[in-house]
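No sequence on hand, only this structure:
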């Protein structure tokens, strides 16, 4: 995996969500690097990381552990948002001795319904070779009923090429793997280390119905809600989110 490393101290790995890249949790990384060695990763099929055919959570967890081994980390704390939270959870369940602490931002260990059809349609229909500038790309996204905030986020993966524009992410690979990305395997394991779930108060990604699934797999869990935020809680109230995460991995 492609990664950025900064700071010094115990290792912390930050894992972004679907369609993102290692800059998504950059502000959190800045907050932590005074006390920790911070590694921000591009998940496979995102950013500058390799393109792969399979993106199930078992193989994605393996990619995290392979990076830890490459960097010489016997263990690390994992912090993941959305899909990145699922990757962090899978790593903790499969390799518990490798994970000191776990922070999961606005996602649960459950299978979700498909909710990105509109996004895939907008991205796949983008006239990449005909685009003149990013403003034109934003107009295209809005014409496909993508709200401004989501469109701006998605367009961070748009990059200039010799033939106009292209996607940094492997869009075809993500669509092919999407059933695995929204799924959650049966691990039949528990992670008993310190664990924090942080949810957005206005988000529907972590609801009361999922409580039992969370507690069964992560019995030593604590939970926080950041009111007035949705699924993008780490961006909408960054200072609060960053403080909660830093306090947890520093003191627990």
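Great, that's in hand. Just so it is clear, the structure is predicted and the values come from calculations on it, not from any experiment. Numbering: from 1, shown residues only.

going forward, measure contacts and count neighbours with C-alpha atoms only.
OK.

where exactly do the strands run in the stretch 1-150 of the chain?
3-7, 11-15, 37-41, 76-81, 99-105 (DSSP state E, counting those that start in this stretch).

helices and strands around the second one, which ones?
It stands for strand 11-15. Helices and strands touching strand 11-15, by 3 or more Cα pairs under 8 Å, 6 or more residues apart in numbering; DSSP states H and E, are strand 37-41, strand 76-81, helix 83-94.

re the thing from before, would you turn the strands of the stretch 1-150 of the chain into a markdown table with mean neighbour count and distance to residue 178?
Putting the strands of the stretch 1-150 of the chain into a markdown table (neighbours: other Cα atoms under 10 Å; distance: least, Cα to Cα, whole Å) gives the following:
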| stretch | mean neighbour count | distance to residue 178 |
| --- | --- | --- |
| strand 3-7 | 16 | 23 |
| strand 11-15 | 26 | 18 |
| strand 37-41 | 24 | 20 |
| strand 76-81 | 25 | 17 |
| strand 99-105 | 26 | 20 |
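
next, the one to line up against it:
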């Protein structure tokens, strides 16, 4: 499946040739959610922020981390044959990990934002299971959409995120593949059992929000088994949405890691 992509890159024709960077959003997000860090990285790198399947403007279909990783691989191959540095947040982080584990030759280095390779995550999304059956009026503006969702989604941040997934105006509705997402939610919250010996030996950075519960000490052994060369950085005073809660610190850690592993002679 070819995914919808926001591509940004250096504006100067004599920019040094550096590895491409892929950016993958979390559940109910979209490519532009990582726009702040993408714009910074695009000053030196060709970057591809992707809408994962059922999200943004990408096609819809059943979801699994294997399928989503294959989507990313196929989409990257549409633009370049080079291995990429892959950054993923939350569900996008699990997708990035799966890509690195299944196709390590395609991943030069890996950044995983606030999720572990384990069951868990997204428990605080607080999205009702029957949301896909929401009855829409004949016409809807943004204020009306918030009013429509408020009784169902009390969390304002989650409600705002879901409003961005609506088509507003006349004949409003869900712009995303919400039935597929809700049907696949158990698989999205889980982490698949991998064949014995599966490992990604490339450089890996986990970024944890200090206030987030999604990377805990009991996850470290599993992280080390799959990603033996990982390092972990904790971003102070940040929750699960680390890139939004502490954008400058998040961008600094990402840029430092990218710079370290962008040299053409860097170890894969």
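Arrived safely. Bear in mind that the values here come from a model prediction, so they are computed numbers and not experimental data.

Quick one: closest of the helices and strands packed on strand 11-15 of structure 1 to residue 58 of structure 1.
With Cα to Cα as the measure, helix 83-94 is the member of those nearest residue 58 of structure 1 (6.7 Å).

Over which residues of structure 2 does the closest one lie when aligned?
Aligned by TM-score structural alignment, helix 83-94 of structure 1 falls on residues 91-102 of structure 2.

what about that stretch, how far off from structure 1?
Its matched residues in structure 1 lie on average 0.2 Å from stretch 91-102 of structure 2 after superposition (mean Cα distance after the TM-score superposition for structure 1).

Show me how far that stretch is from its chain's centre.
9 Å (Cα atoms, centre = their mean, to the nearest Å).

Any idea which of the helices and strands packed on strand 11-15 of structure 1 gets closest to residue 235 of structure 1?
Of all those, it is strand 76-81 that lies closest to residue 235 of structure 1, at 11.0 Å by Cα to Cα.

In terms of secondary structure, what does that closest one contact?
Counting by 3+ Cα pairs under 8 Å, 6+ apart, strand 76-81 of structure 1 packs on strand 11-15, helix 83-94, strand 99-105.

okay if I get these as CSV plus distance to residue 160 of structure 1?
Shown next, in CSV, are these (distance: least, Cα to Cα, whole Å):
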stretch, distance to residue 160 of structure 1
strand 11-15, 25
helix 83-94, 26
strand 99-105, 31
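
Give me the aligned partner of residue 206 of structure 2 over in structure 1.
By TM-score structural alignment, residue 206 of structure 2 lines up with residue 197.

what helices or strands is the helix or strand where that match lies leaning on?
In the assignment (DSSP states H and E), residue 197 of structure 1 maps to strand 195-200. Applying 3+ Cα pairs under 8 Å, 6+ apart, one finds that strand 195-200 of structure 1 makes contact with strand 99-105, strand 221-226.

would you turn those strands into a markdown table with distance to residue 17 of structure 1?
Written out in a markdown table, the entries for these read as follows (distance: least, Cα to Cα, whole Å):
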| stretch | distance to residue 17 of structure 1 |
| --- | --- |
| strand 99-105 | 10 |
| strand 221-226 | 18 |
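
Residue 248 of structure 1: which of the ones you listed is closest?
Of all those, strand 99-105 comes closest under Cα to Cα, at 8.4 Å.

if we can go back for a sec, reformat the strands of the stretch 1-150 of structure 1 as JSON lines; add distance to residue 219 of structure 1.
JSON lines is the format used below for these (distance: least, Cα to Cα, whole Å):
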{"stretch": "strand 3-7", "distance to residue 219 of structure 1": "31"}
{"stretch": "strand 11-15", "distance to residue 219 of structure 1": "22"}
{"stretch": "strand 37-41", "distance to residue 219 of structure 1": "26"}
{"stretch": "strand 76-81", "distance to residue 219 of structure 1": "17"}
{"stretch": "strand 99-105", "distance to residue 219 of structure 1": "12"}
